[in-house]
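Enquirer: Provided below are the primary sequence and the corresponding predicted coordinates.
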Amino acid sequence: MSPRLPWAAALASGLAAAAAAAAPTAAASLLTPAVAAQQEPVAPDGVAAVADAVLRAMDRTVEPCTDFFRYACGGWDDRTPLPADRDTVGRSIPAMIDRTAAWLAASLQPGGALADARPGVLFRTCVAAAADGAAAPPPATLADLAPALLRNGTTGSTPAPSLGAIMAALGQQHASGVGGDVLWGLAVEPVFETGGRIIKLRPPKSPTGSRGVNRTGTPVGDARRALATDALAFACRAGWAANCTSEGVPPDDLIDAALGLERQLAAVPVGEAMARMSLANAPALATYLAAADVKIPEELMVLHVTYFEALFKFLDDPASRAIVPAYFAYAVTVDLAKRDLLGADMTASWMAFLSVRDPDLFSERPSVEERCTQRAVRGLPDEVARAWVAANVAPADTAAMAAIFNDTRAAAAEAVAATSWLDGPSKAAALRKINDAEIRNGGDPVYDPYSDVSVVATGGGAYADNVLAVSAASWRRVIAPLTSAAAAARWRRPAFAFDASYFLLANRVTMTSAVQQWPLLPPAAATGVPAALAYGGAGYVAGHEFGHSLDNTGILFNSSGKLVPLTILSPASSVAFSNRTNCLVDQYSAYTVEQLGDSPPVRVNGAITLGENMADAFGVRVAADALKAALRSRLATKTVAASNPVLAKEFTDEQLYWVAVAQTWCIKRSDANLRRKVEDGPHSPEPFRVLGPASQSAAFASAFECPVGSPYRPKQTCTIYGA
């Protein structure tokens, strides 16, 4: 089974707990991962094998000072086609994600590490349900799938529910773990001033996605109405929707009400404001939390205040509340259909909508086995993580990464100390951020096998009950940090999820053990591996994440992860910071994406990508300095001359370091994928993640003797930290 792009990338990189998924603005991540079409060797061992892995990827006919990306990645690019069914391939990080996803999938198959455990049982029942035609679950199970608000009969007129009834139904539905956000989503996040936890409510995701939600009379609008019609017809038959006809058919006004509320919710401008709210002044929310089985706090936080103000103003009106049951029925039914819980017809209805809303995603949709793998891994992540760590994590590699972290932190502090435009107080505050940053390295040591999860039985008939069990457990995992110290200490993502990130609300750098693989981190036990390869890979990634602590967003938060009024910079240092970051914006905005043609030329958006570009520049600087310091002390036997004479004939340690940095970004994209990345992504296209930081580095120019005025040694540079 060959993993495809959408599911494998999501599986290996997005298997965060629901609490982490609920706070997407809190973390800055190294990249949006892609999946490789073919796997590179997992771990070359020995002088010849290590040298071959590096040299085969290169095109050394190119001058490094002219096109270093091609110099480092040209060989890989020439021999790696972009398959017709994929829009991205890659040598390094994508291949690592691909390998992890393949292991997870194989572990659930007969004979795999998880085949006889609960994840394997959930996987088999999922596949069996699809093989049986995804028959709709029995009425008893259907009753458990819907909140009380939907169990009100299929005929007749129903008065508007009270606000309390809506809140109770919403709490029950959220606690079930299925049905989606409906009116909002909930996360539990730390409060660093007190060491406690606070509940945060955020606007929901639309049940059908945001694309075209407000466009009626268009192909997407027509497809959305067709899906709503099918969903509400199912809800009528299940007894979840009021005001249906005697034949169980949803009338037009029921469909209009559901779609109208979806459009209204999507149209509210969310803004950026957040506010604490006392539960004493919000009895409706207290009702919701009680129904959701959440410990009632004294206060909670609402994100995007504008949305919640508009929502509760809407719910004050009885006429508005009268349409909420229709929207509940529609939203919950669509979410259940996405999970293959309502039978083949509703699954087909969702797929038909997806084929119109997002044809590319539809064409790359996962197979049944791939979908079932996702559900098993997401549903029981702790049990999967224990097996993955046992099979894949070498303590020596985690120790090697810890040493790189220490070296990189020390180099980061030196770079800040050498920054002349920072005045004394600003420099002290920046150093505190670096020195106080928490580091999470390897795998979460806390695993909870969920003793209250009861995967019922094998066979397709048990699938719905099994999903209900693990979904409810997923909700309990979200709220557990409110009452459990062990749960509060849990990592945001399990060990097998590719997570190299900086979490600004905790001033925390994380690198899970899924990241600690070749080629980013050569195995500690391998021979013939110069330290330059480890520092140009894993060291650069670590430095990149430290860089986010002082990028244009990180600089707004102090060493405790608290937003401070005027940033950690003094007014004078703020002016210098602004001037230097504006220079970097202009630098990247001048880059033309040649692959997309020149009519008109497509350029990188230097403003949108500023934070990631700053982190890249910081990362390459501090990892290079960390390598030099390590080679002078404890890693003298890991110079290229001492460890790999084949590579020593071609490179110095400094040169090999830069080759390793560039080979991190050996990635190829389709035109459509590249255009989306340029238009919407926070990261620059890969060639510019090499050109941008390397061309601003005096160390690079010195290593390759680049002449002034060449692409990799321009006359003007935009240096921020270390200058």
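Expert: The structure has been received and is ready for your questions.

Enquirer: going forward, measure contacts between C-alpha atoms and count neighbours the same way
Expert: Will do.

Enquirer: Name the SS class of the residue lying closest to Cys706 once chain neighbours are set aside, please.
Expert: Closest residue to Cys706 apart from its sequence neighbours, by C-alpha to C-alpha, 6 or more residues apart in numbering: Cys65 at 5.4 Å. Under DSSP: H, G, I helix; E, B strand; the rest coil, Cys65 falls in the coil class.

Enquirer: Confirm for me that Cys65 is in contact with Pro711.
Expert: Yes. With contacts counted by C-alpha atoms under 8 Å, Cys65 reaches Pro711, the gap being 6.4 Å.

Enquirer: The two: who's more crowded?
Expert: Shown here are Cys65 and Pro711; by other C-alpha atoms under 10 Å, Cys65 has more neighbours (23 against 18).

Enquirer: How about the contacts made by the more buried one?
Expert: 701, 704-707, 710-713 (C-alpha atoms under 8 Å, 6 or more residues apart in numbering).

Enquirer: ditto for Val334
Expert: 179, 207-208, 228, 231, 350.

Enquirer: now it: how far from Ile97?
Expert: 30 Å (C-alpha to C-alpha, to the nearest Å).

Enquirer: One more: Ser363?
Expert: Taken as C-alpha to C-alpha, the span from Ser363 to Ile97 is 21 Å.

Enquirer: who has more neighbours, these two?
Expert: Ile97 (27 against 12).

Enquirer: Quick check: that one touching Gly14?
Expert: No. Counting by C-alpha under 8 Å, Gly14 is not a contact partner of Ile97; they are 11.0 Å apart.

Enquirer: Which stretches in the stretch 351-500 of the chain count as helices?
Expert: Assigned by DSSP state H, counting those that start in this stretch, the helices in the stretch 351-500 of the chain fall at 359-363, 368-379, 381-392, 395-417, 424-436, 463-479, 485-488.

Enquirer: for the fifth one, packing partners?
Expert: Right, helix 424-436. helix 395-417 (3 or more C-alpha pairs under 8 Å, 6 or more residues apart in numbering; DSSP states H and E).

Enquirer: take the one below as the second:
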Amino acid sequence: MRNLITSVCACFLLAPAALAQQGNPAQPAPLAAMPYSPSLDLASVDRGVDPCADFYKFSCGGWMKNNPIPADQARWDVYSKLANENQQFLWGILEADAKAEARTPTQQKVGDYFAACMDTATIDKLGAAPVRPTLDAIDPIRDRKALIAYLGPLNRHVPGTFFFDAGSTQDPGDSSSVIAEISAGGLSLPDRDYYLKTDPKSEEIRKAYLVYVQRILTLSGEPAAKARKDAATILGIETELARASLTRVERRDPYKQYHKMTVAQLEAQSPVVRWPDYLRAQGLENITTLNVAQPAFQKAVDHVLTEESIDNLKAYLRFHVVTTAAPSLSAPFEQAAFDFYSRQLRGVQQLPPRWKRCVRQVDHGLGEALGQEFVARTFSPQTKQKTLLMADQIEQAMQSEIDHLDWMSPATKREATRKLHTIRNKIGYPDKWRDYSKLEIKRGDYFGNVLRVADFETARNFAKVGKPVDRDEWQMSPPTVNAYYDSQMNDVNFPAGVLQPPLYDPKMDDAPNYGDTGSTIGHELTHGFDDEGRQFDAEGNLKDWWTQTDAKNFEDRINCLRDQFANYVVVDDIHINSKLTSGEDVADLGGTLIAYMAWQKATEAQRLAPVDGFTPDQRFFIGFAQWACENTREANSRLQAATDPHSPGFARINGIVTNMPEFATAFGCKAGQPMVKAKACKVW
């Protein structure tokens, strides 16, 4: 992915940490039309900075000065600013759909979901009542066997929350089919390392987490003394699970998360849970094979379920029920979740206004229903065709690069070419919209809607098991400001939300558009050949199609970038974890290069003249840089360094142009200047 905005997930609730994502500054009213911002913004340029000394500050210094972080934001960048505008526009759509007398079924669902979310008087009056039935079901459990059996119903409503996750996945070994999967889950902090690191900042966060757990349990009705004791127990259980979890770097290796086995084999390896019963509770009958993403983690789950007391296990379940529901409950619960996950972990100062949270919730649960409304108003057929043409030109540039590589053998080149020509470009929105007709949305029942959305999504995902893969499916809603490459689908996906100004500007010349959207297309395309994507073949199967020599040559070139990016400081003494970010760093470098080549080819018959004092080549690179303009809070930078596979914005620009002689030529940079490396890294 080009940006840090996460895709629409199968979870039924907006997870607490998501409160910090894409929050936007308050606006007085919904937008009736999308505003316009140019893809090359002269006001964002700081002409007092030498582009050969710090190209990021040259391109973004004005933007950073003029765009302070809003109080409800952890970071503020070009992507999140556009996401804010999209959300304001969606707000207007949802207000109209909530009030209209004559509505389509789609308008009824999105309008009533939004109206129910905005009805804070009813939500606040209910307090903890919406989760009381689940808590009342947990309280009388006295038998370990009964508690373990109850995990099936619990995880169906709240996937991944209780000890582990279950769902469906495209079979890495046979990309044409869908299988069931058991994977790691059950943690409430952002990453396993938050439980295990011993530095003062990590200790401080764990102390704050204990306070949060106590607060949530007390709000749900527990006495303070018991809540304090239970908080320590819950942290202990989660720490044991964290210790058994793969690191984020380890999870970049798809082989480490592919362990296909029969249900009988899973029962032999992890016998505590009755897996046929558990799968049946998810609606899966007669399942014989599945993938177990982290077998060692499942053994840790067995140990916890066997060794912890019933009371301790019940405390863990109660907390996870309430903390997951907190953003959808009354104000005290929502505020508690915000104070820890957003204020403590990300430095956000203020809870986003209610309309933003409700727009996000509708987009999260009914993304393709709301997306139809968005696309009809914002995304023209001409934009789709121009983007498809740009994607085709960038693929041709990638083909040229493959053809001329001096380090890749003919045999591997043939397979790389086959994969390249098999990639599908999915632009704007799905060819077939998701059918929500069986999902009931009630205007006065917000939490009920949240539960029904969860059940609908869980049933939809599990219904895929045993069936052919739907290669037309999307993992992001059309209004999303992001893009992604799917290594198993072998497709590039660009929602309509990311193809709006300033990221894609139909009023602007080709240079900044190729620099911005073109380099993003190239970025996603290159993911098919990064350290993770290259391990999947043209059909999306996990298969080694590289010779050993070619693989070594490739890793040697990636290591050049890893060494470079590991030297960049994120905050204080925290450096970029370049083993985590290398896939994105490689995609940034390769994507920008092939976008530049495609732009030159597309305009070779044109006489390009300077505009606003910048040559065409300079406009390409400024357009490339300005998508990454950002300001971020210190706390969020720490979180990003630990969890985000993307490097900070300054590194994603300066770290790339220093490896492109084309940039040095465009700006007249000389050897020895900061933006000129003595020995450039080159993968593609």
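Expert: Arrived safely, thanks for sending. What you are looking at is a predicted structure, and each value in this text was computed from that prediction instead of being measured.

Enquirer: rewinding a little: and the contacts of Cys65 of structure 1, which is closest to Val127 of structure 1?
Expert: Closest approach to Val127 of structure 1 among the contacts of Cys65 of structure 1 (C-alpha to C-alpha): Tyr712, at 52.9 Å.

Enquirer: For the closest one, which non-adjacent residue is closest in space?
Expert: Ser695 (4.1 Å).

Enquirer: What residue in structure 2 is paired with the one you found?
Expert: For Ser695 of structure 1, the aligned position in structure 2 is Thr658, judged by TM-score structural alignment.

Enquirer: got a list of what its match touches?
Expert: So Thr658 of structure 2 contacts 664, 674-677, 680 (C-alpha under 8 Å, 6+ apart).

Enquirer: so which strand or helix has Met277 of structure 1?
Expert: Assigned by DSSP states H and E, Met277 of structure 1 falls within strand 274-278.

Enquirer: what's the helix or strand just after that strand packed up against?
Expert: Elements were assigned by DSSP H and E; along the chain past strand 274-278 of structure 1, the next helix or strand is helix 283-291. If you count contacts as 3+ C-alpha pairs under 8 Å, 6+ apart, helix 283-291 of structure 1 packs onto helix 163-176.

Enquirer: Could you give the residue range in structure 2 aligned to the helix or strand following the helix it packs on?
Expert: Next helix or strand after helix 163-176 of structure 1 toward the C-terminus (DSSP H and E): strand 185-191. Using TM-score structural alignment, strand 185-191 of structure 1 corresponds to residues 165-171 of structure 2.

Enquirer: So what's the gap between that stretch and the chain middle?
Expert: With C-alpha atoms, centre = their mean, to the nearest Å as the basis, stretch 165-171 of structure 2 stands 17 Å off its chain's centre.

Enquirer: what's the answer for stretch 82-96 of structure 1, then?
Expert: On C-alpha atoms, centre = their mean, the centre of stretch 82-96 of structure 1 falls 18 Å from that of its chain.

Enquirer: and if you look at stretch 134-144 of structure 1?
Expert: Worked out by C-alpha atoms, centre = their mean, stretch 134-144 of structure 1 lies 33 Å from the chain centre.

Enquirer: Start and end of that stretch, how far apart?
Expert: End to end - C-alpha to C-alpha - stretch 134-144 of structure 1 spans 18 Å.

Enquirer: Then stretch 6-25 of structure 2?
Expert: Span of stretch 6-25 of structure 2 from end to end, C-alpha to C-alpha: 20 Å.

Enquirer: All the helices of the stretch 1-150 of structure 2, in order from the start?
Expert: According to DSSP H, counting those that start in this stretch, the helices that the stretch 1-150 of structure 2 contains are 55-66, 78-99, 105-118, 120-126, 132-138, 144-157.

Enquirer: between those helices, which one is nearest to Tyr446 of structure 2?
Expert: So among the helices of the stretch 1-150 of structure 2, helix 105-118 is nearest, using C-alpha to C-alpha, at 4.9 Å.

Enquirer: Report all helices and strands that that closest one contacts.
Expert: Looks like helix 105-118 of structure 2 contacts helix 78-99, helix 354-365, helix 367-378, helix 446-462 (3+ C-alpha pairs under 8 Å, 6+ apart).

Enquirer: The ones you listed into CSV, with extra columns for distance to Leu420 of structure 2?
Expert: Listed next are these as CSV, based on distance: least, C-alpha to C-alpha, whole Å:
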stretch, distance to Leu420 of structure 2
helix 78-99, 28
helix 354-365, 32
helix 367-378, 28
helix 446-462, 29
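
Enquirer: out of these, which comes closest to Glu181 of structure 2?
Expert: Taking these one by one with C-alpha to C-alpha, helix 446-462 is closest: 9.9 Å.

Enquirer: in structure 1, what residues pair with the closest one?
Expert: With TM-score structural alignment as the criterion, helix 446-462 of structure 2 aligns to 463-479.
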